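[1] give me coordinates for this.
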Amino acid sequence: MSKPFARRLRATSTPAESLLWRELRASKLDGLKFRRQTPIAGYIADFCCYELGLTIELDGKHHAEQPISDAERRTVIESHGFLELRFTNDEVKERLDWVLQEIRRAADIARCRAPRRPFPRLD
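    Down below sits the predicted model:
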């Protein structure tokens, strides 16, 4: 996936992505620096904390119809040293505090992981 495509995705965020981005942007969540719509290994992560190797994917209703491709995507992204979190759009809209708590928990796990190979270039 290309940078221009990622830019287009940033310009057309879903309501759930916009809601979560308000909580993540400008290092608001525990000083963690997140990027939106970041290309990684041929995919685009909705949110990425490159420093910790943590990605967040928000799933709309169409993801229920493609569990195999989502699993393949996770395998590829995690093979590049990233830890992928997934939440549904409804979870973000209805349980935002819980989502933020889970992101904090995953950040703690990512900090404690064994050293991993260097991340690939994002472009």
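
[2] C-alpha only now, for contacts and for neighbours.
    OK.

[3] which of the helices or strands spans the nearest residue to Leu96 once chain neighbours are set aside?
    Nearest residue to Leu96, sequence neighbours excluded (CA to CA, 6 or more residues apart in numbering): Leu20, at 7.7 Å. Per DSSP states H and E: Leu20 is located in helix 15-24.

[4] where do the strands sit along this protein?
    Assigned by DSSP state E, the chain shows strands spanning 35-40, 43-49, 54-59, 83-88.

[5] nearest to Arg8, out of these?
    Taking CA to CA as the criterion, Arg8 comes closest to strand 35-40 out of these, the separation being 9.1 Å.

[6] another one to check against the first:
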Amino acid sequence: MTLQDNARRLRREMTEVEARLWYQLRDRRLDGFKFRRQKPIGPYIVDFVCLDGRLIIELDGGQHALQVEADARREAFLQAAGFRVLRFWNHEVRANEAAVLERIHQALLACPREET
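    Presented below is the predicted three-dimensional model:
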């Protein structure tokens, strides 16, 4: 299976938390910023990315507590490619979606906005 095939599969099989956040980010609903979901960047597939804002949003389930080193390598690669990475635990999105969206919004406002 290619990286692109895997990304398509992940888009079809979103988790409940991914679907919940995607509903808020899709169709430029967050202050006009365009997001993509399950987007390949280098050897990785990121959960959500705003290319204009150079911001990646990653949602972490419990398995990420066991893969700290792999996540650190992934984040270093993405930062070297010019992206900022915001990570949220799944329970953060469930418990306080508004606060998560506000942190994403503030991160986007902190960067120069490119015209699309």
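
[7] most centrally placed residue in structure 1?
    Ile56 (2.0 Å; CA atoms, centre = their mean).

[8] tell me the contacts of that residue?
    When the contact criterion is CA atoms under 8 Å, 6 or more residues apart in numbering, the partners of Ile56 of structure 1 are 45-48, 84-87.

[9] need the max-distance pair from those.
    Using CA to CA, the pair of the contacts of Ile56 of structure 1 lying farthest apart is Cys48 and Phe87, separated by 13.9 Å.

[10] between those two, who's got more neighbours?
    Here Cys48 of structure 1 and Phe87 are set side by side on neighbour count (other CA atoms under 10 Å), and the busier one is Cys48, at 25 against 14.

[11] alignment lookup: the more buried one to structure 2.
    Residue-level alignment of Cys48 of structure 1 against structure 2, with TM-score structural alignment as criterion, gives Val49.

[12] check contacts around Glu75 of structure 2.
    Contacts of Glu75 of structure 2 (CA under 8 Å, 6+ apart): Val85.

[13] same thing with Arg36 of structure 1?
    If a contact means CA under 8 Å, 6+ apart, then Arg36 of structure 1 has 10, 21, 45-48 as its contacts.

[14] what subset of those residues is buried?
    Burial of the contacts of Arg36 of structure 1 was assessed by neighbour count (16 or more other CA atoms under 10 Å); the buried members are 10, 21, 45-48.

[15] if we only consider those residues, which is nearest to Asp70 of structure 1?
    Minimum separation from Asp70 of structure 1 among those (CA to CA) is found for Ala45, which lies at 11.8 Å.
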